[in-house]
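1. pasting a predicted model and its sequence here:
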Amino acid sequence: MTARSVALILAISLVFAGCAPVSQPPVADPPLAAGFSRIYFYRTTFSIGSESGLFGNVARPSLSLDGKTVAETPAGSVIFCDVLPGRHEVAVRANQRYTLDLAAKPDRTHYVKLDWGMGGLTGQGHVTEVAASVGSQDIEGRPRLAATCPQAGG
């Protein structure tokens, strides 16, 4: 085996190591307090040829809510924050910033899908609110990551 072959195998192994499923302990979903809104943020998992493709899974873009950092978003992650109803800015940033203006409704759960991939030499992202029927199915059985959510009302 040549040195070039060994280097190639090592490089491929490192890329796939970044694609491993999220392995942090899950955070339980407590009941939603009356009058509040819950927002689930989730990243897609490994899928060659899409926005969540091979190199996108290595990235861990930073998620912020209303200008405050909530968490990094590794591929396959699910994070949630409970917020007061009203308008909220969701932003994801690695080398570029992608935003979504979300109108949170009281006593309702919202789902925001975060896609991240490679386009040319830079990361490309999409931040999209999806229907509850889609989002709830997408996150079913996936572990939750702890997040630093902005204080509701503060």
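-> Here it is on my side, so go on. Source: prediction; values computed, not measured.

2. when you work out contacts or count neighbours from here on, use the C-alpha atoms and nothing else.
-> Fine.

3. show the contacting residues for the residue nearest to residue 102 when sequence neighbours are not counted.
-> Excluding its sequence neighbours, the residue lying closest to residue 102 (C-alpha to C-alpha, 6 or more residues apart in numbering) is residue 88, at 5.2 Å. Counting by C-alpha atoms under 8 Å, 6 or more residues apart in numbering, residue 88 touches 65-66, 101-104.

4. how about a cut-off of 7 Å?
-> Shown in contact with residue 88 (C-alpha atoms under 7 Å, 6 or more residues apart in numbering): 65-66, 101-103.

5. list the buried residues for the helix of greatest length in the chain?
-> Scanning the chain for the longest helix, with DSSP state H as the assignment, gives helix 3-17. For helix 3-17, the neighbour count (16 or more other C-alpha atoms under 10 Å) marks no residue as buried.

6. can you name every helix or strand that the helix or strand that comes right after that helix contacts?
-> On the C-terminal side of helix 3-17, the closest following helix or strand by DSSP states H and E is strand 37-43. Contacts defined by 3 or more C-alpha pairs under 7 Å, 6 or more residues apart in numbering; DSSP states H and E place strand 37-43 against strand 78-83, strand 108-119.

7. okay, the angle between the first one and strand 37-43?
-> Which is strand 78-83. Using axes from the mean of the first three to the mean of the last three C-alpha atoms, to 10 degrees, the direction of strand 78-83 lies 160 degrees away from that of strand 37-43.

8. orientation of the helix or strand just after strand 78-83 relative to strand 108-119 in degrees?
-> The helix or strand immediately downstream of strand 78-83 is strand 86-93, counting by DSSP H and E. Inter-element angle recorded for strand 86-93 and strand 108-119: 20 degrees (by the same axes, to 10 degrees).

9. what about versus this one:
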Amino acid sequence: MRRLMLLLALPLVACGAPEPESAPIPASTSFARTPEDCSELAITALEVQPGVANLFGTHAELLPKGQFVRVRIAITNTGNRVHDTRSEDYQLVDTAAAGHRMSIDAMRVKRQLSDLEIGAGNRLELDLWYDLPVGAIPRELRDTVCASTIAFPGR
């Protein structure tokens, strides 16, 4: 019986199914946040969690070079059109005034978005992950595109 099933399935495998035609991939455009994006996106830091010793995700575990810092933010689109932003545009500034870029590895392990599109009147919350040296104390976020700062809660 097994041989009969194989013989019946063989012509189907040999012929193969025709491949569906795929749509052409659009050319990528460079990201550029406009002054209108800056004026209509309200960013609020909701929570700061320094000293995270390791991260666990669905498919990976990650140890920091120093300490992980999680910053939970809310981005509210106060305008009437869709606005774009990127999580990598927000640097963490410590008490020594040093700026730290977001940890791409930590963001991937925690499956956080990098390119964000926020609809009119919508609010989006996400975690930004940073890998700071041991002993560094987070002070605020700096929006590198809009040249503004986002204060942490309680400061």
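-> Received the coordinates, thanks. Small disclaimer: the values here were computed from a predicted structure and weren't measured.

10. report the TM-score for the pair.
-> After superposition, the two chains reach a TM-score (TM-score structural alignment, normalised by the length of structure 1) of 0.28; 74 aligned residues with a C-alpha RMSD of 5.2 Å.

11. what packs against the longest helix of structure 1?
-> Against helix 3-17 of structure 1 (3+ C-alpha pairs under 7 Å, 6+ apart) you get no helix or strand.

12. roughly how far apart are the residue nearest to residue 125 of structure 1 when sequence neighbours are not counted and residue 7 of structure 1?
-> By the measure of C-alpha to C-alpha, 6+ apart, the closest residue to residue 125 of structure 1 outside its immediate chain neighbours is residue 116, 4.5 Å from it. Residue 116 of structure 1 sits 27 Å away from residue 7 of structure 1, going by C-alpha to C-alpha, to the nearest Å.

13. with residue 109 of structure 1 instead?
-> Residue 109 of structure 1 is 47 Å from residue 7 of structure 1, by C-alpha to C-alpha.

14. equivalent analysis for residue 78 of structure 1, please.
-> Distance from residue 78 of structure 1 to residue 7 of structure 1, counting by C-alpha to C-alpha: 34 Å.

15. and residue 43 of structure 1, by the same measure?
-> Taken as C-alpha to C-alpha, the span from residue 43 of structure 1 to residue 7 of structure 1 is 30 Å.

16. same check on residue 115 of structure 1?
-> 30 Å.

17. follow-up on the earlier one: make CSV out of the helices and strands packed on strand 37-43 of structure 1 and add distance to residue 126 of structure 1 and mean neighbour count.
-> As requested, these are exported to CSV (distance: least, C-alpha to C-alpha, whole Å; neighbours: other C-alpha atoms under 10 Å):
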stretch, distance to residue 126 of structure 1, mean neighbour count
strand 78-83, 16, 23
strand 108-119, 5, 21
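
18. got those strands as JSON lines, with distance to residue 37 of structure 1 columns?
-> Converted to JSON lines, those look like this (distance: least, C-alpha to C-alpha, whole Å):
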{"stretch": "strand 78-83", "distance to residue 37 of structure 1": "5"}
{"stretch": "strand 108-119", "distance to residue 37 of structure 1": "5"}
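
19. count the residues that sit near the closest residue to residue 103 of structure 1 other than its chain neighbours.
-> Nearest residue to residue 103 of structure 1, sequence neighbours excluded (C-alpha to C-alpha, 6+ apart): residue 87, at 4.5 Å. Neighbours of residue 87 of structure 1 under the rule other C-alpha atoms under 10 Å: 13.

20. residues contacting residue 87 of structure 1?
-> Contacts were defined as C-alpha under 7 Å, 6+ apart; by that measure residue 87 of structure 1 touches 101-104.

21. which one among those residues gets closest to residue 125 of structure 1?
-> residue 101 (15.3 Å; C-alpha to C-alpha).

22. and the closest one, what element?
-> Using DSSP H and E, residue 101 of structure 1 falls within strand 97-104.

23. who's in contact with that strand?
-> For strand 97-104 of structure 1, using C-alpha under 7 Å, 6+ apart, the contacting residues are 37, 85-92, 125-128.

24. buried residues, that strand. List them.
-> Neighbour counts over strand 97-104 of structure 1 (16+ other C-alpha under 10 Å) mark 98-100, 102, 104 as buried.
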